[in-house]
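Trainee: only the shape, not the letters, is given here:
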């Protein structure tokens, strides 16, 4: 039986931390689907299509990427996922993610939330900080794959 997981987030932009969690999840599940949360009222730095392109450039062309406008548990059901993968950097993440896992578990008891610890070099990385550093002309190459660093340079040129 094929085991599918949904790794959901905004991925705006994809960071080394995201890639780390995806790699860990890929060792545990047969299929890891990347779910990009999209809300028409929010505009991200990168469009959905740009994010998909960056994700596939970094994680592989065969990576399945889906958009979801609503609840992550509905997206997980839609892709046939048995689990939702969440990365944890620190205790603050754990506190927040435990609440989300509890709510998701109540709404969809058939879907398990799996927490994966960020590897030590990626723990301080957040997409928000990467965007801020890039916007101010800083070097983000230690925090994102080169493809993403190049895209950020173009975005803020």
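Mentor: Great, that's in hand. Predicted model only: the values in this text are computed from it and were never measured.
Trainee: only C-alpha atoms from now on, for both contacts and neighbour counts.
Mentor: OK.
Trainee: and the lengthiest helix in the chain, what does it pack against?
Mentor: Longest helix in the chain, counting residues (DSSP state H): helix 91-107. If you count contacts as 3 or more Cα pairs under 8 Å, 6 or more residues apart in numbering; DSSP states H and E, helix 91-107 packs onto strand 112-117.
Trainee: give me the buried positions along the longest helix of the chain.
Mentor: 94, 97, 101, 104 (16 or more other Cα atoms under 10 Å).
Trainee: from residue 113, how far out is the last one?
Mentor: Using Cα to Cα, to the nearest Å, one gets 8 Å for the distance from residue 104 to residue 113.
Trainee: ok, the first one next?
Mentor: Per Cα to Cα, residue 94 is found 12 Å from residue 113.
Trainee: can I assume residue 84 is in contact with residue 4?
Mentor: No. Counting by Cα atoms under 8 Å, residue 84 does not reach residue 4; the two are 9.0 Å apart.
Trainee: and here is the other one:
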């Protein structure tokens, strides 16, 4: 009987010790979920358009770190830099054209001498994006011209403007 009680008490004691090891013994700043905080701050900055400081003060940081009020200045500046990079990335993805969007592109034709494409005139034609893929951290688009149905490929510089979004129900 006592052996069973001691085994159970040992297990409870070990679990309690593991929980105590998770909490920092000294009242020092320590991360719980740094990446989660960066994501939350970046989403809020991108959605509302507010600066880092105002968003940082409006979000409860104690969910992401122990003793958040004791965050060192160095940690905060690194966090700010990461959040700003993430915000730029989020805004870039939001601004880029998606599959199904109607865009204006220069009309290209095949180059028989060198291969690839050359520009056919200076007028822009409307096209629908059929495929979007990421190659080496940049987008590569495949578009189908509305006027003649030809397919052409290019990067984001090929797209001069977005006429209508697919989400708007225009396409």
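Mentor: That came through, no problem. Computed from a predicted structure; not experimentally measured.
Trainee: for the two chains, what TM-score is obtained?
Mentor: Taking TM-score structural alignment, normalised by the length of structure 1 as the basis, the two superposed chains have a TM-score of 0.24; 64 aligned residues with a Cα RMSD of 5.2 Å.
Trainee: picking up where we left off before, would you list the buried residues of helix 91-107 of structure 1 in a markdown table and tack on distance to residue 154 of structure 1?
Mentor: Output for those, formatted as a markdown table (distance: Cα to Cα, whole Å):
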| residue | distance to residue 154 of structure 1 |
| --- | --- |
| 94 | 34 |
| 97 | 33 |
| 101 | 37 |
| 104 | 38 |
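Trainee: tell me which helix or strand comes right after the helix or strand harbouring residue 11 of structure 2.
Mentor: Assessed by DSSP states H and E, residue 11 of structure 2 sits inside helix 2-22. Using DSSP H and E, the helix or strand that follows helix 2-22 of structure 2 in sequence is strand 30-31.
Trainee: remind me what the helix or strand just after that following strand packs against, helices and strands.
Mentor: Along the chain past strand 30-31 of structure 2, the next helix or strand (assigned with DSSP H and E) turns out to be helix 34-48. The contact analysis (3+ Cα pairs under 8 Å, 6+ apart) places helix 34-48 of structure 2 against helix 52-58, helix 73-95.
Trainee: for residue 4 of structure 2, find the nearest of those helices.
Mentor: With Cα to Cα as the criterion, residue 4 of structure 2 lies closest to helix 73-95 of the helices and strands packed on helix 34-48 of structure 2, at 48.0 Å.
Trainee: and the closest one, which residues are buried?
Mentor: 79, 80, 82, 83, 84, 86, 87, 90.
Trainee: other SSEs contacting that helix?
Mentor: Applying 3+ Cα pairs under 8 Å, 6+ apart, we find helix 73-95 of structure 2 packed against helix 34-48, helix 52-58.
Trainee: roughly how far apart are residue 88 of structure 2 and residue 144 of structure 2?
Mentor: Taking Cα to Cα, one finds residue 88 of structure 2 at 29 Å from residue 144 of structure 2.
Trainee: secondary structure class for the closest residue to residue 97 of structure 1 other than its chain neighbours?
Mentor: The spatial neighbour of residue 97 of structure 1 that comes closest, neighbours along the chain excluded (Cα to Cα, 6 or more residues apart in numbering), is residue 86 at 7.6 Å. Three-state assignment for residue 86 of structure 1 (DSSP: H, G, I helix; E, B strand; the rest coil): strand.
Trainee: and residue 84 and residue 4 of structure 1? Which one has more around it.
Mentor: residue 84 (25 against 21; other Cα atoms under 10 Å).
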